[in-house]
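Asks: for reference, the sequence and a predicted model appear below.
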Amino acid sequence: MLSIWNYRIIQRYENSLGRLSFVYVRKKTKWIKNIFVALVILSVLWMLTITLFFIKEEITGHSAYYPIWMLYMIFCYVFLFLGIKHLNKVSGSVTNLEDPIQKKITNFQLSGLDHVFSERELQLVHSNPISITGILSYFATSLFDKNKRDDVLLDIVENCISQLQLQECSIYMICKENKTLIPKAIYSNKNNCEIIKRKKQIPIPIGEGTLGKVVQLEKYQCVENLSVIIGDNEKYITRRSKLSVPIFIRKKVVGVLDAEHDEKAYFKSHHIALFLLIAKLTEIKLSQINTNTNPVVLTNITNDNAYFKELDFLMKEEKIYVDPNLGLENISKRLQISSNYLSQLINKLGGCNFSDYINSYRVEEVKSKLKDPDYDNYTVLGIAMECGFNSKSPFYSAFKKHTGVSPKEYRQQQQIMS
């Protein structure tokens, strides 16, 4: 019973981290599941031992097992207590809405979406701002350089799989000639999260099934249990939950964004809100392509760009540059935007490439410490390592590029001036 109780706690913890990647959640809980398996095996062995006592009456000396059994029960309770404490600590650090830094980052993301959505649409975001704004930011920036309809549709469904941990996502577009919905982009998440592109799909007549109903009613449909609709032939059912959202262009339905999951009643209110906004992003991008306007509708790169302000905040306040393993991919995940968009952002607003941008902050940090008397006993290379550089040669090159002198010469100049 204790083992099952522990396993339920693990499941609740994993569900609370639904906005994170599946691989991350599995990694965070693997050690707990290993202990859970050990507890189950021990429980089975104890059950077999007790059964043996009842079957063979000649076996005596049961009392010798009682202290061991008590220790086992104490171990179970200790594990239960430490497990709950650990999960609450980690979960709290991830989802703590009162964290001032996270609040500021969320405000940056919201301001980045202000020009994309109306005030009424952004009300959907406020129901769960940290989760939804991060996902929307990634979707919007990922679409930034997509200029063909098929590229846009494929990007949307692929991001739904990678960012939302769904089993399957698809976009169907309306064919006016024969009044059917034609599948244009379908991705399925199977076999340890491998994304599989599926091509040969059957058109769906408008008016039939859940997708046809979305087109007719011009309203989303959320099905909690597909088996209720399909009937008793459950062997043909591949998914349990379904969420279908209309895609509009000029207030007319042109397609349907469809998502499916194995769990019954999987899609909740925040999923519906998020998919309505993703459908809106799709509408904006498709409208832009249809009218041949410049590709700056979703995420303009201007001096007041909210994502660049967020990056500047992280560099100055959190000093993320001191991490020697910091890379474009790391920062883009932290900002929850695409790495390609981040690269263009730094090139245009930072006026340099990614490496020079990060090193400029590291060099400034080195300069600050070289001026500080508290670091007089540190070697120049030791200070450089503490500021994020991971080897001597790149540090000396970056320092001279940004200051015009070597680190040793700079330190001597500061000592003379002081």
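Replies: Nice, I can see it.

Asks: make it CA atoms for all contacts and neighbour counts henceforth
Replies: Will do.

Asks: ranges for the strands of the protein?
Replies: Taking DSSP state E, the strands of the chain run over residues 168-175, 180-190, 194-197, 204-205, 221-223, 241-249, 252-261.

Asks: quick one: which of those is nearest residue 362?
Replies: Closest approach to residue 362 among the strands of the chain is made by strand 194-197 (37.7 Å; CA to CA).

Asks: contacts for the closest one?
Replies: 158, 161, 186, 187, 188, 189, 190 (CA atoms under 8 Å, 6 or more residues apart in numbering).

Asks: was I right to think the first one contacts residue 189?
Replies: This points to residue 158. No: using CA atoms under 8 Å as the test, residue 158 is too far from residue 189 to be in contact (9.4 Å).

Asks: and those two? Which one has more around it.
Replies: Set residue 158 next to residue 189 and count neighbours by other CA atoms under 10 Å: residue 158 wins out with 22 against 18.

Asks: ok, that one to residue 181 distance?
Replies: 20 Å (CA to CA, to the nearest Å).

Asks: can you check residue 342 too?
Replies: 36 Å.

Asks: okay, buried residues for the longest helix seen in the chain please.
Replies: For the chain, the helix with the greatest residue count under DSSP state H is helix 22-55. Across helix 22-55, burial judged by 16 or more other CA atoms under 10 Å covers 22, 25, 32, 33, 36, 39, 43.

Asks: show me what contacts residue 323?
Replies: Residue 323 sits in contact with 387, 388, where contact means CA under 8 Å, 6+ apart.

Asks: about what we covered before: just flag the most distant two among the buried residues of helix 22-55.
Replies: Every pair of the buried residues of helix 22-55 checked by CA to CA; the farthest is 22 and 43, at 29.6 Å.

Asks: ok, structure two:
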Amino acid sequence: MLRLKIFIICIIISWLLSNIGLHLFNSEYAINFLWILLSFLSWWILYYGVFKLQIVVQKDEIHQYLVSKKTNGTQTKKKINDTTVSKIITQLYTIMDQEELYKNPLLSRLDLATRLGTNERYLSQIINQELNKNIVQFVNEYRIEAAKNLLHNPIFNKYSVEAIGMEVGFKSKSAFYNTFKTYLGMSPGAFRKLQKTS
């Protein structure tokens, strides 16, 4: 939406500049230059729009495939053997594994707390005490694990890394790349290439 607004503003500015150039310089060169600039800007916006649309379509295809197969193979189940783990943490693992809440890019601490029947502060505290991480780290671990499984699976080789990132719950390409690199020390593309060679 922001890019659309910028595009519209650029069109208006180009139109104003072409009128000013026509009256001030009385030259067709200024007008032609402005129209060429506008053409490049239009091409860039259209290209970017098509690219983004392809990513969304690919994300939907991945999602439909996973739903149709009903495979839980995209996420390895967490084993909870520790008897000191609280009921809240056990429930949290259960809903994350079964309902795949991490795939919601808008998932918040409040959403998780509400789903578990507790408050945000207590949920944050218990995750921090028992798992030594915060909620964002906890959710991102699920997302990264799901992304690793999709990137490793040859069925998904035809899909872009960005589409896979969206499918597992990341809001943007940069968030996916940064988080993936933080956890694994390499980009998702490098991970995919490494999996293909091994």
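Replies: Now that the structure is in, tell me what you want to look at. Bear in mind that the values here come from a model prediction, so they are computed numbers and not experimental data.

Asks: quick one on the thing from earlier: quick one: which of the contacts of strand 194-197 of the first structure is most hemmed in?
Replies: Neighbour max across the contacts of strand 194-197 of the first structure (other CA under 10 Å) = residue 187, 25 neighbours.

Asks: which residue sits closest to that residue in space, ignoring its chain neighbours?
Replies: Excluding the flanking residues, the one nearest residue 187 of the first structure by CA to CA, 6 or more residues apart in numbering is residue 197, at 5.0 Å.

Asks: okay, now the corresponding residue of the first structure for residue 170 of the second structure: neighbour count?
Replies: Under the alignment (TM-score structural alignment), residue 170 of the second structure pairs with residue 389 in the first structure. Residue 389 of the first structure has 25 neighbours, counted by other CA under 10 Å.

Asks: so residue 389 of the first structure touches residue 324, yeah?
Replies: Yes: because the distance of 5.7 Å satisfies CA under 8 Å, residue 389 of the first structure is recorded as touching residue 324.

Asks: just give the nearest non-adjacent residue to the residue in the first structure that residue 137 of the second structure lines up against, would you?
Replies: Taking TM-score structural alignment, the alignment pairs residue 137 of the second structure with residue 356 from the first structure. Leaving aside its sequence neighbours, residue 356 of the first structure sits nearest to residue 398 (CA to CA, 6+ apart; 7.7 Å).

Asks: what's the match for the one you found in the second structure?
Replies: Aligned partner of residue 398 of the first structure by TM-score structural alignment: residue 179.

Asks: can you check residue 333 of the first structure too?
Replies: Looks like residue 333 of the first structure aligns to residue 114 there (TM-score structural alignment).

Asks: same thing with residue 370 of the first structure?
Replies: The equivalent of residue 370 of the first structure in the second structure is residue 151 (alignment by TM-score structural alignment).

Asks: count of neighbours near that match?
Replies: Residues lying near residue 151 of the second structure (other CA under 10 Å) number 24.

Asks: residues contacting it?
Replies: For residue 151 of the second structure, the contact set (CA under 8 Å, 6+ apart) comprises 157, 161, 164, 188, 191, 192, 195.

Asks: which among those residues end up buried?
Replies: Applying 16+ other CA under 10 Å to these flags 161, 164, 188, 191, 192 as buried.

Asks: looking at it, the second one is touching residue 150, isn't it?
Replies: I take that to be residue 164 of the second structure. Yes: if you go by CA under 8 Å, residue 164 of the second structure and residue 150 touch, sitting 7.1 Å apart.

Asks: now residue 119 of the second structure: closest residue in space, sequence neighbours ignored.
Replies: Distances taken as CA to CA, 6+ apart put residue 113 closest to residue 119 of the second structure, at 5.2 Å, once the chain neighbours are dropped.

Asks: and residue 395 of the first structure, how far is that from residue 242 of the first structure?
Replies: Counting by CA to CA, the gap from residue 395 of the first structure to residue 242 of the first structure is 53 Å.

Asks: residue 379 of the first structure too?
Replies: 61 Å.

Asks: show me which of the two is the more surrounded one.
Replies: residue 242 (24 against 12).

Asks: ok, that one touching residue 260?
Replies: Yes: using CA under 8 Å, residue 242 of the first structure is in contact with residue 260, at 4.5 Å.

Asks: what do we get in the second structure for residue 304 of the first structure?
Replies: Residue pairing (TM-score structural alignment): residue 304 of the first structure is matched to residue 85 of the second structure.

Asks: what sits against its match?
Replies: Residues near residue 85 of the second structure by CA under 8 Å, 6+ apart: residue 130.

Asks: again, 10 Å this time
Replies: Residues near residue 85 of the second structure by CA atoms under 10 Å, 6 or more residues apart in numbering: 126, 127, 130, 131.

Asks: what does residue 5 of the first structure give?
Replies: Counting by CA under 10 Å, 6+ apart, residue 5 of the first structure touches 36, 80.

Asks: same thing but at 7 Å, please
Replies: Shown in contact with residue 5 of the first structure (CA atoms under 7 Å, 6 or more residues apart in numbering): no residues.

Asks: can you tell me how far residue 214 of the first structure is from residue 221 of the first structure?
Replies: Distance of residue 214 of the first structure to residue 221 of the first structure, given as CA to CA: 6 Å.

Asks: any idea which residue sits dead centre in the second structure?
Replies: Compute the mean C-alpha point of the second structure, and by CA atoms, centre = their mean the closest residue is residue 170, 2.9 Å away.
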